[in-house]
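**Q** A predicted structure for the sequence below; I have some questions about it.
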Amino acid sequence: MRFSPQFLEELKARLPVSEVVGRRVKLTRAGREFKGLSPFNKEKTPSFFVNDQKQAWFDFSSQTNGSIFDFVMRTDGVTFPEAVERLAQMAGMPLPVVSREDDAREKKRKTLYEVMELAAQYFQATLAGRDGAKARGYLADRELDAATQLKFRLGYATGERFALKEHLGKQGIPVEDMTETGLLIHGDDIPVPYDRFRDRVMFPITDIRGRIIAFGGRALDKETKAKYLNSPETTLFHKGHNLYNGAAARQAAHQGAQIVVVEGYVDVIAMVNAGFPGAVAPLGTALTEDQLALIWKMHAEPVLCFDGDGAGKRAAYRAVDLALPKLEPGKSLRFAMLPEGQDPDDLLRSGGREAVADVVAQAKPLADVAWLREVEAGGFDTPERRAALEARLDAVTRGIGHEAVRKYYRQDFEARLRGFFQTESFGGGAARGAFPRRMAAAEGWRRDAAGADPRGGRGLRGGDPRRGGAPGFGGQAFGGQNGYAAVSQQLAASPLMRGPRTAMPLREALILQTVLNHPWLLHDHLEELSSLAFRHNDAERLKGAIIDGFAQEASPDAEILRAGLIRRGFADMLERLAVAVTTPAVWGAEPAAAPADVLITWQQLVALHRQWHSLTRELKDAEAALADDATEANQAWLFDVKSRIAAADGTEALIEGFGASSGRPSRSF
């Protein structure tokens, strides 16, 4: 029985290699891979590895590798068709009915790929030739040099109506194939089909395997109504299922690159040239569910990059609604907002790679964007409006499909509401009707911040909350003449920054301890560790020494790494690190922790460390903005930063079932 490539690809997509292999081999996670004892040779040390991203297994004991089909054929001793049948049954997929028509259709698809390849070669040759001078000038203006043109296979379609049609005809390609691939425009009222793309710079679009399936064309004539024109839906191309630069980005993501979703072809190319190889773009539409699923297969937490204007915010909010029902533990989105009126290409030209890297690094988590959408209008000066906000946030959480993720979003929003309503309280006292079961703690927070009994009158200068104004700025209740001092004190007192300033911060120490006890993390997270900025000099120096040591000898053995550091004079620093980690609560950082717990611990520590940096930067920006211009928008911004500090203070690093793999279940660190 013949199976179409589409059927086999879908079967592989439905069955991760780890699931198939895991039925016969006991696997444990090792970074991005799984490892276990070889099913083909007797061994004591695991040399059998599974990589779901590559859809393959690797047996170093026998120097063999393969797909799920190869594994079933070898372990079950069956033929390829039998292996496919067993895997299809496992996946719950009905076997296709193969007919002569199906066989002919598959041969036809192969022919259509060849047609698209010939068209791409023609467009490339035209760009390089005499007719491509104008297009080359346009590309030069966009700083897309000859090397870039070759790398992305850019081309040019002349303004003639039949140029491509005649060229492909000379190659023996029938008009029907040109029509089926969308290269020609045809119809009942069009007696002679003609070229779809005319006087346009051409951008080939590939599928995830790198085969050309469509084109995007950028008009050179300013009078042309359609600035960008994509191929229509065809046998090969479904624009909602593919991404520009998807094939190259998938490979880059496997090597550790961040996936960054931008809007257009030129933005992608500019990002790749600037050192962001994981850049992709939708194909002339808003991000679709299928595209999001494809992106999540590449990266667990991609960054969506939007313009900072109203349209960009609306696009971000649409992406929030698209993602919420699909969220899973460890799978989310982050949102980077560009300066208003600039796309990534503009920002790269004006500020260089550092400007874009800073925007990407400061990308907000999905929870932040969902929260901002609900509170940005302001005006929560009555119990009814506050109740409406709470109801909207409840609706957001109810839309999350995964139970555990839904629970933690609810906790996160409740904590944000506590902090938000505290800052908008009436008369300096408790916000009536806002989470009454927690008001005793809330009043204590205000008493500490203001240095006075919160029930003792208004005590606030600034807007009247009953008229929709924002209280608490410039008044004694928030620190006298400096109306923002209490906010900074709150951040300094929060768990994110708690601890003696002369000692190494606990989180920095825990990050280093985790790596020292589990150097295998560095195989996949070396660049991530390198990107972390530590505020303590010892932590920064030890981080650099760890990276250098691993670069010299990339061993997963913790003792080898420590011995190398001691030889280089870091023995005292390692002792100070041990003193800095005074709590045994973070089991995942300990030597005996299971790899699954270690990885969760690492992800949480890094996320919280970056959150601390982001909060400190944003707090300073918000304070400065309000000092310069005391508008309601700037007041709302500072309120939002405060609410996120309160949320971090109350729900820091909760992990469902943390430590279970190590036999040490724990609720948090």
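**A** Sure thing, it's come through.

**Q** From now on I want contacts and neighbour counts done on CA atoms only, so please keep to that.
**A** Will do.

**Q** Now do the residue located most distally from the centre of the chain against residue 247, distance only.
**A** Largest separation from the mean C-alpha position in the chain: residue 191, at 48.4 Å (Cα atoms, centre = their mean). To residue 247, residue 191 is 38 Å away according to Cα to Cα, to the nearest Å.

**Q** still on that earlier bit, which of the three states applies to the residue farthest from the centre of the chain?
**A** On the three-state scheme (DSSP: H, G, I helix; E, B strand; the rest coil), residue 191 is labelled strand.

**Q** residues in contact with the residue most central in space within the chain?
**A** Of all residues in the chain, the one closest to the mean position by Cα atoms, centre = their mean is residue 302, 1.3 Å from it. When contacts are counted by Cα atoms under 8 Å, 6 or more residues apart in numbering, residue 302 is found next to 258, 259, 260, 261, 295, 296, 332, 333, 334.

**Q** nearest residue to it other than its sequence neighbours?
**A** residue 259 (4.9 Å; Cα to Cα, 6 or more residues apart in numbering).

**Q** Surely that neighbour and residue 249 touch.
**A** Yes. Assessed by Cα atoms under 8 Å, residue 259 is found in contact with residue 249 at 7.1 Å.

**Q** Quickly list what's touching both of those two.
**A** Common neighbours of residue 259 and residue 249 (Cα under 8 Å, 6+ apart) are 277, 278, 279, 280, 298.

**Q** out of those residues, which are inside helices?
**A** Judged by DSSP state H, those include residue 298 as members of helices.

**Q** Which ones among the shared contacts of residue 259 and residue 249 lie within strands?
**A** Members of the shared contacts of residue 259 and residue 249 lying in strands (criterion: DSSP state E): 279, 280.

**Q** Hmm, residue 376 is touching residue 638, no?
**A** No. With contacts counted by Cα under 8 Å, residue 376 stays clear of residue 638, the gap being 11.8 Å.

**Q** ok, those two, which is more surrounded?
**A** residue 638 (24 against 12; other Cα atoms under 10 Å).

**Q** My guess is the more buried one contacts residue 625. True?
**A** No. With contacts counted by Cα under 8 Å, residue 638 stays clear of residue 625, the gap being 9.0 Å.

**Q** Next one for the comparison:
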Amino acid sequence: MTLTPQWLDELRARTVLSALIGNTTRIQKAGREYKACCPFHNEKTPSFTINDEKGFYHCFGCGAHGDAIRWMTDQRGLPFMDAIKELAAAAGMDVPAPDPRAAKRAEKAQSLHDVTNASQDWFVAQLDGIEGREARAYLSKRGLTDQTRRAFGLGFAPDSRSKLKDALKSFPEEMLVETGMLIKPEEEAGKPARESYDRFRGRLMIPIRDQRGRVIAFGGRILGQGEPKYLNSPETPLFDKGRTLYNLDKAAPAARKSGRIVVVEGYMDVIAIAQAGIAEAVAPLGTALTEAQIERLWSMVETPVLCFDGDSAGQRAALRAAHRALPLLKPGHSLAFATLPTGQDPDDLIRASGVRAFEAVLEGAIPLVELIWRSEEAALPLDTPEQRAGLRQRLDDLCKTIADGEIRYHYSQHLRELFSARFARPARPSGFAPAQRRSGGSVKNGRWMPPPPPPTADAQAIRETGGDLLLLRAVLAGLLRFPTEIMVHREALASLMPGDDRLADFLDALLEASDHEETVETERLLTILGERDLYNMAKGLLRADALHFTFTRDEADKRRAQRDLAEAIAVIVAIPRIDSELAAVTRAMAENLDEAGFARQQSLRQLKADLAARVAELAQPLDE
């Protein structure tokens, strides 16, 4: 089929874009253009514009942009040629004659769709009949309603080698084999050919549809004991398992409205979640999430939520997906990971605790970078310097797999900050048996830890007020003492917005100095600060005797001070982020008080308290 640029331009010219979009989206006139709430992301204030003269739409919120053809493929989910045919029919245009070979392939595909549709109709009829009694009882036991059963087209394959084959005898046997409905045994030399037989026998049948809603394959769940528990259609001209997501036809429109898509492990998880009211759920088809499936998810939302079981198999699946996503990452696009309670799948959780409990799991999803950190940190012991170096090497190797340079840089910085915070303070000497503990101490990893020294007055002030400025002064003093640390933590430092103007100027001066000079020493920094009338402030910070990371008696003290400085920077960066999220959660609870919101608020408050306690510890002077 030859579609020339001239023909496509004529098709666009004959299509009134506002009328096309207005068929499914509420639009309003705005001067010479039209406006609407963007159908590609969830918004309350219109930022989506339609310009009929120029023939394109554009969203200033999410960046969606295109013409009439792009609308049909992106918003309606149609393949390119189907979009062309529908637009041409509406515009009264004839589509150019197809290439004979392409026409033959299309005709064959259409006839294969006829086979899968006929199979689907037959499976549904069997579920409603006498032989479907056991399957209906199974669905009832799982709490699925008749409405849900019919919405997902569930059916039943009787335990027979030839009932489907006999029912579809109007189709050539070769087509039934090609669609995966029959199995044709391989011929063996010297032996008579064996007859083909039904692939699915004694199973609950779940149709797999493409994005247009056409049945392309099936998944069959065994009702009693036996293996495999689930049996999928083989790959066929209609069905590419690595590129297909179960329930995509229903989930894609729902995801565009909610701005979220949830990936779970299996068919029945999707169906149970949908019955509970969450329509934007999909599942891979018995394999780990593939690169093509990740790209398909990103075409709908920027950060899909992967929700897997809390057992080892579920966590391995999550980690495989994370590793596959790393090379594909692009600005604004990532994955989030939610973990179900151990021993529960989504159906179990919803039936036991309600859909709010499942929503709470989704709201607790962690970003991809956090999953990478947690999994690598827990992978091997970290008791020796060599083992910790191994962790650092593994993190660096994973960062190197990220193709996008900007994202690779930010991942590397973030993981290094987590590493520094984790190993900021050396382990205390061991050798104290539990019976030898003194009051106030604690046991950690089988070792007695002495109680922290009593807080100084300044440290107590940090506990009581949050102490952002006091800790920032200590951090700035540490950076004066160890100027090479400015570049190490530059990204984190640049994100700080001190409430004190003088401290903000001081921090800016340190960052600018590191930008212009590859190596800078304390005396050189003092000279630069003097040029900005900050010399006296710098000398005052270096003289501070309570809140600082500057006292160094020997090389061991120096290393300890640098580790504490790294952790202090991580803490001071985290505090405003926690405050912001806590404020947002509190505002949301004022409008809708629910259990998930309350739990998140309490979690954030505890995290803030823990940070404040750690700040108080860091505020102690180094032993002299």
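**A** Arrived safely, thanks for sending. Every value quoted in this text rests on a predicted model; they were computed, and no experiment measured them.

**Q** Now the TM-score, please.
**A** The TM-score (TM-score structural alignment, normalised by the length of the second structure) is 0.62; 448 aligned residues with a Cα RMSD of 4.8 Å.

**Q** what's the counterpart of the residue nearest to residue 302 of the first structure in the second structure?
**A** Counting by TM-score structural alignment, residue 259 of the first structure lines up with residue 261 in the second structure.

**Q** Any figure for the gap between the corresponding residue of the second structure for residue 409 of the first structure and residue 364 of the second structure?
**A** When the second structure is aligned by TM-score structural alignment, residue 409 of the first structure is paired with residue 411. Distance check for residue 411 of the second structure against residue 364 of the second structure: by Cα to Cα, it reads 21 Å.

**Q** rewinding a little: how near is the residue nearest to the centre of the first structure to residue 25 of the first structure?
**A** Taken as Cα to Cα, the span from residue 302 of the first structure to residue 25 of the first structure is 31 Å.

**Q** Then residue 283 of the first structure?
**A** According to Cα to Cα, residue 283 of the first structure stands 41 Å off from residue 25 of the first structure.

**Q** count of residues packed around the closest residue in space to residue 274 of the second structure that isn't next to it in sequence?
**A** Counting by Cα to Cα, 6+ apart, the nearest residue to residue 274 of the second structure once its immediate chain neighbours are dropped is residue 281, at 7.3 Å. By other Cα under 10 Å, the residues close to residue 281 of the second structure number 30.

**Q** Check which helices and strands the helix or strand encompassing residue 104 of the first structure sits against.
**A** Assigned by DSSP states H and E, residue 104 of the first structure belongs to helix 100-128. Judged by 3 or more Cα pairs under 8 Å, 6 or more residues apart in numbering; DSSP states H and E, helix 100-128 of the first structure is in contact with helix 133-141, strand 155-157, helix 163-170, helix 175-180, strand 212-219.

**Q** Please work out the angle formed by the directions of it and strand 212-219.
**A** Inter-element angle recorded for helix 100-128 of the first structure and strand 212-219: 40 degrees (by axes from the mean of the first three to the mean of the last three Cα atoms, to 10 degrees).

**Q** Please settle this for me: is residue 416 of the second structure part of a helix?
**A** Yes. The assignment for residue 416 of the second structure (three-state DSSP) places it in a helix.

**Q** what span of the second structure lines up against stretch 293-308 of the first structure?
**A** So stretch 293-308 of the first structure sits over residues 295-310 in the second structure, by TM-score structural alignment.

**Q** Would you indicate which residues of the matching stretch are buried?
**A** Buried residues in stretch 295-310 of the second structure, counted by 16 or more other Cα atoms under 10 Å: 297-298, 300-310.

**Q** burial of the aligned partner of residue 180 of the second structure in the first structure, as a residue count?
**A** For residue 180 of the second structure, the aligned residue in the first structure is residue 182 (criterion: TM-score structural alignment). Close neighbours of residue 182 of the first structure, defined as other Cα under 10 Å, add up to 25.

**Q** Make a markdown table from the shared contacts of residue 259 and residue 249 of the first structure and add distance to residue 11 of the first structure to it.
**A** Formatted as a markdown table, these follow (distance: Cα to Cα, whole Å):
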| residue | distance to residue 11 of the first structure |
| --- | --- |
| 277 | 28 |
| 278 | 26 |
| 279 | 27 |
| 280 | 25 |
| 298 | 18 |
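
**Q** now, among the shared contacts of residue 259 and residue 249 of the first structure, which is nearest to residue 605 of the first structure?
**A** residue 298 (22.4 Å; Cα to Cα).

**Q** what about the strands in the stretch 201-350 of the first structure?
**A** Along the stretch 201-350 of the first structure, counting by DSSP state E, counting those that start in this stretch, strands occupy 212-219, 228-230, 260-261, 279-280, 303-306, 334-337.

**Q** ok, longest helix in the first structure?
**A** Per DSSP H, the first structure has its longest helix at helix 595-628.

**Q** For that one, buried residues please.
**A** For helix 595-628 of the first structure, the neighbour count (16+ other Cα under 10 Å) marks 595-602, 604-606, 608-613, 615-616, 618-619, 622-623, 625-627 as buried.

**Q** picking that back up, give me every residue that touches the equivalent of the residue nearest to residue 274 of the second structure over in the first structure.
**A** Using TM-score structural alignment, the equivalent of residue 281 of the second structure in the first structure is residue 279. Residue 279 of the first structure makes contacts with 245, 249, 258, 259, 260, 261, 262, 268, 269, 271, 272, as judged by Cα under 8 Å, 6+ apart.

**Q** What is the neighbour count of the aligned partner of residue 219 of the first structure in the second structure?
**A** When the second structure is aligned by TM-score structural alignment, residue 219 of the first structure is paired with residue 222. Residues lying near residue 222 of the second structure (other Cα under 10 Å) number 19.

**Q** Now residue 222 of the second structure: closest residue in space, sequence neighbours ignored.
**A** With sequence-adjacent residues excluded and distances taken as Cα to Cα, 6+ apart, residue 222 of the second structure is closest to residue 203, at 4.6 Å.

**Q** From residue 220 of the second structure, how far off is the one you found?
**A** Per Cα to Cα, residue 203 of the second structure is found 5 Å from residue 220 of the second structure.

**Q** what helix or strand does residue 360 of the first structure sit in?
**A** Using DSSP H and E, residue 360 of the first structure falls in helix 344-361.

**Q** Tell me the buried residues in that helix?
**A** Neighbour-count burial for helix 344-361 of the first structure, counted by 16+ other Cα under 10 Å, picks out 344, 345, 346, 347, 348, 353, 355, 356, 359, 360, 361.

**Q** All set, thanks.
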